[in-house]
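Trainee: Attaching a predicted model along with its sequence, questions to come.
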Amino acid sequence: MASRSALPFDVRIMNGLASALFLSVALAALGTAVWWVAHHPSWSLGRIVVDGEVEHQSEEGVRAYLAPQLRGSFLTLDLQEVKRLFETLPWVRQAVVRREFPNRLHVTLQEHEAVAWWGEAGGGKLVNRQGAVFEADPDPGHAQAESWPELVGPEGGSDRVYALYRQLQPVLQPLGQPLSQLELGASGHWQARLAGGTQIELGRGSEAELLARAERFSSTLPELMTRYGGRALEAADLRYPDGYAVRMRGVQTVSDDKAAAALAARVRKK
């Protein structure tokens, strides 16, 4: 019997082509079978189960919103794409999606916990507890929404503004008015507003410098207010290197040429 190597060259070529053709047909047939199985009606998506933090979501609402956007069967659905779609829902911070045989998707949601407005109150942008901005509207009658502060700053700066807000709030607490607005300007200048309308110029500087100014102000202001008969405080400027300036309702400046400054009093560091 002749060895394979002894076969004529053209015969070996034909055998190789036949083997390759047979393998291609077999792979195509296998692929067709797999595709047919994966797309068989028995693998149609039957149900989406939603759990986790679902205060602002419902399984019925989620299914009605997402079902028309899902492409493929239970086996062929792209779970990363499904995850992305869920995370486009208002209030959804994170979604974990997994298949549950035979035809069910299980979705665990983690919602944003709103702590402040980003920009004007009611503007549709909120800040969560991680300092990130998301778009959503509070539920009608949401009691806490009325007490959320307004945080303002450059794009991408929400975490920095929220971090300073959290530290300033207890420092300014002795003033008896909650911190209702904190703004970081484009030039790096900080400005705060209390719930009663008092404007506070914090100026520029590191976080430690800003907190030191606020601490000096809140710890000495009560004595100053007593000295001036407890008049309402309208504004304060903490940018002085050795103290701060305040403007109080009904307190006049000494001369007309200084009236524009509206400097009512100045407290020096002790």
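Mentor: Looks like it came in fine.
Trainee: going forward, measure contacts and count neighbours with C-alpha atoms only.
Mentor: Will do.
Trainee: I figured residue 194 hits residue 177, correct?
Mentor: Yes: between residue 194 and residue 177 there is a contact at 5.8 Å, judged by CA atoms under 8 Å.
Trainee: Between the two, which has more neighbouring residues?
Mentor: residue 194 (21 against 15; other CA atoms under 10 Å).
Trainee: For residue 179, see how far away that one is.
Mentor: Counting by CA to CA, to the nearest Å, the gap from residue 194 to residue 179 is 5 Å.
Trainee: try residue 55
Mentor: Counting by CA to CA, the gap from residue 55 to residue 179 is 28 Å.
Trainee: So for those two, which sits in the more crowded spot?
Mentor: Between residue 55 and residue 179, counted using other CA under 10 Å, the more crowded position is residue 179 (25 against 10).
Trainee: who touches that one in this structure?
Mentor: By CA atoms under 8 Å, 6 or more residues apart in numbering, the contact set of residue 179 is 149, 169, 172, 192, 193, 194, 195.
Trainee: cool, and residue 181?
Mentor: By CA under 8 Å, 6+ apart, the neighbours of residue 181 are 149, 150, 151, 152, 192, 193, 194.
Trainee: Only the buried subset of the contacts of residue 179, as a PyMOL command please.
Mentor: In PyMOL syntax, the buried subset of the contacts of residue 179 is picked out as below (16 or more other CA atoms under 10 Å):
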select buried, resi 149+169+172+192+193+194
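Trainee: Below is structure B, check it against A:
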Amino acid sequence: MSWSEVGSRWRVKLSEVDWYLCFGLMFFTLVVFGLSMAVWKLNIMLNDADALPIEAVAIKGERKYTSDEEIQVALQDLMKRSFFSADVNQVQEALEALPWVYQASVRREWPAKLKVFLIEQNAVAHWNGDAWLNSYGEVFDAPTNDDIGPLPKLAGPEGQSKVVLTTYGQVSELLEINGFNLNSLSLSPRHAWHGVLDNGILLELGREDKMARIQRFINVFPTLEKQVKTVAKVDLRYDTGLAVGWVNAQKRASK
């Protein structure tokens, strides 16, 4: 085959190529490449803390025990991220990890602010010595705060905090109506109830009929009132009566 024949064949093949399709594919490829580069650059910019920093965090909600310094420390690492890359769920978790924070809600506000609403724990009682109970009967750990007034001391097995708090409310209400104040209430591992009044008298209530036994104490107390300073304990774990432990007897027993 001569070179002239080869050249004529190539000219025929080139004439058969669909140039519109080729240029269309090239244009589409360039567009896709350009969009990919734009998305890549946009992603870099959105995640650049220097280009789009978080300039402010607005904290709302009544706070008594959570300071600005605690919030700053909790968010110091998260604040290094950009406005768009900051995970509001992580911000929420960091705030709710603070000891006196019960709940936090976080949202972005354009162009560079995070808005936070905090709800603090409402401590209503001490729990097992070094923990606290909130108004829902949930246990939480937090440092002691002098701004909190005197609270009842409650105790019980793990998982029984709501039961103890509910029972305390019922028992203390009945006692208060009749002029008594309940300082502490505990539930033993064997589910027996023990209460202590503000005058130091220990009430042994047992496991059953605690409200009826409290009423029995209220009914009988007038006969003990003259000797209230020497009453150490009232055992109400009887079907119809009660037993009184005296202060002197308790001292002798302890010796």
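Mentor: It's in. If you're wondering where the values come from, they're calculated on a predicted model, not measured in any experiment.
Trainee: Quick check: TM-score for this pair?
Mentor: For this chain pair, the superposition-based TM-score is 0.77 by TM-score structural alignment, normalised by the length of structure 2; 232 aligned residues with a CA RMSD of 3.3 Å.
Trainee: Need the residues touching each of residue 194 and residue 177 of structure 1.
Mentor: Joint contacts of residue 194 of structure 1 and residue 177 (CA under 8 Å, 6+ apart) do not exist.
Trainee: need the contact list for residue 43 of structure 1.
Mentor: 73, 74, 75, 102, 103.
Trainee: Between all of those, which two are at the greatest distance?
Mentor: 73 and 102 (11.1 Å; CA to CA).
Trainee: Please say which of these two ends up with more neighbours.
Mentor: residue 73 (18 against 13).
Trainee: dump the residue contacts of the more buried one.
Mentor: 38, 39, 43, 44, 45.
Trainee: what do we get in structure 2 for it?
Mentor: Under the alignment defined by TM-score structural alignment, residue 73 of structure 1 is paired with residue 82 of structure 2.
Trainee: do the same with residue 106 of structure 1
Mentor: Checking TM-score structural alignment: residue 106 of structure 1 goes with residue 115.
Trainee: That match contacts residue 104, doesn't it?
Mentor: No: if you go by CA under 8 Å, residue 115 of structure 2 and residue 104 don't touch, sitting 10.3 Å apart.
Trainee: and those two? which has more neighbours close in?
Mentor: Comparing residue 115 of structure 2 with residue 104 by neighbour count (other CA under 10 Å), the higher total belongs to residue 104, at 21 against 15.
Trainee: Now do the helices in the stretch 51-200 of structure 1.
Mentor: 59-66, 79-86, 158-171 (DSSP state H, counting those that start in this stretch).
Trainee: export these to a markdown table and tack on distance to residue 200 of structure 1?
Mentor: Putting the helices of the stretch 51-200 of structure 1 into a markdown table (distance: least, CA to CA, whole Å) gives the following:
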| stretch | distance to residue 200 of structure 1 |
| --- | --- |
| helix 59-66 | 45 |
| helix 79-86 | 41 |
| helix 158-171 | 12 |
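Trainee: right, and these - which one's nearest residue 260 of structure 1?
Mentor: helix 158-171 (28.8 Å).
Trainee: Identify the residues contacting the residue most central in space within structure 2.
Mentor: Geometric centre of structure 2, nearest residue: residue 102, 4.0 Å, by CA atoms, centre = their mean. For residue 102 of structure 2, the contact set (CA under 8 Å, 6+ apart) comprises 96, 118, 119, 120, 121.
Trainee: what do you get for residue 113 of structure 1?
Mentor: Counted by CA under 8 Å, 6+ apart, residue 113 of structure 1 has contacts 128, 129.
Trainee: Next: residue 66 of structure 1.
Mentor: 85, 86.
Trainee: Residue 217 of structure 2 and residue 236 touch, don't they?
Mentor: Yes: using CA under 8 Å, residue 217 of structure 2 is in contact with residue 236, at 7.5 Å.
Trainee: any idea what residue 189 of structure 2 aligns with in structure 1?
Mentor: By TM-score structural alignment, residue 189 of structure 2 lines up with residue 186.
Trainee: separation between the closest residue to its match other than its chain neighbours and residue 130 of structure 1?
Mentor: Once flanking residues are discounted, residue 186 of structure 1 sits nearest to residue 154: 6.4 Å by CA to CA, 6 or more residues apart in numbering. Remark: distance between residue 154 of structure 1 and residue 130 of structure 1 (CA to CA) = 17 Å.
Trainee: show me the contacts for residue 248 of structure 2.
Mentor: Counted by CA under 8 Å, 6+ apart, residue 248 of structure 2 has contacts residue 230.
Trainee: what about it, is that helix, strand or coil?
Mentor: helix (DSSP: H, G, I helix; E, B strand; the rest coil).
Trainee: Likewise for residue 266 of structure 1?
Mentor: Applying three-state DSSP: residue 266 of structure 1 is strand.
Trainee: Cool, thanks, talk later.
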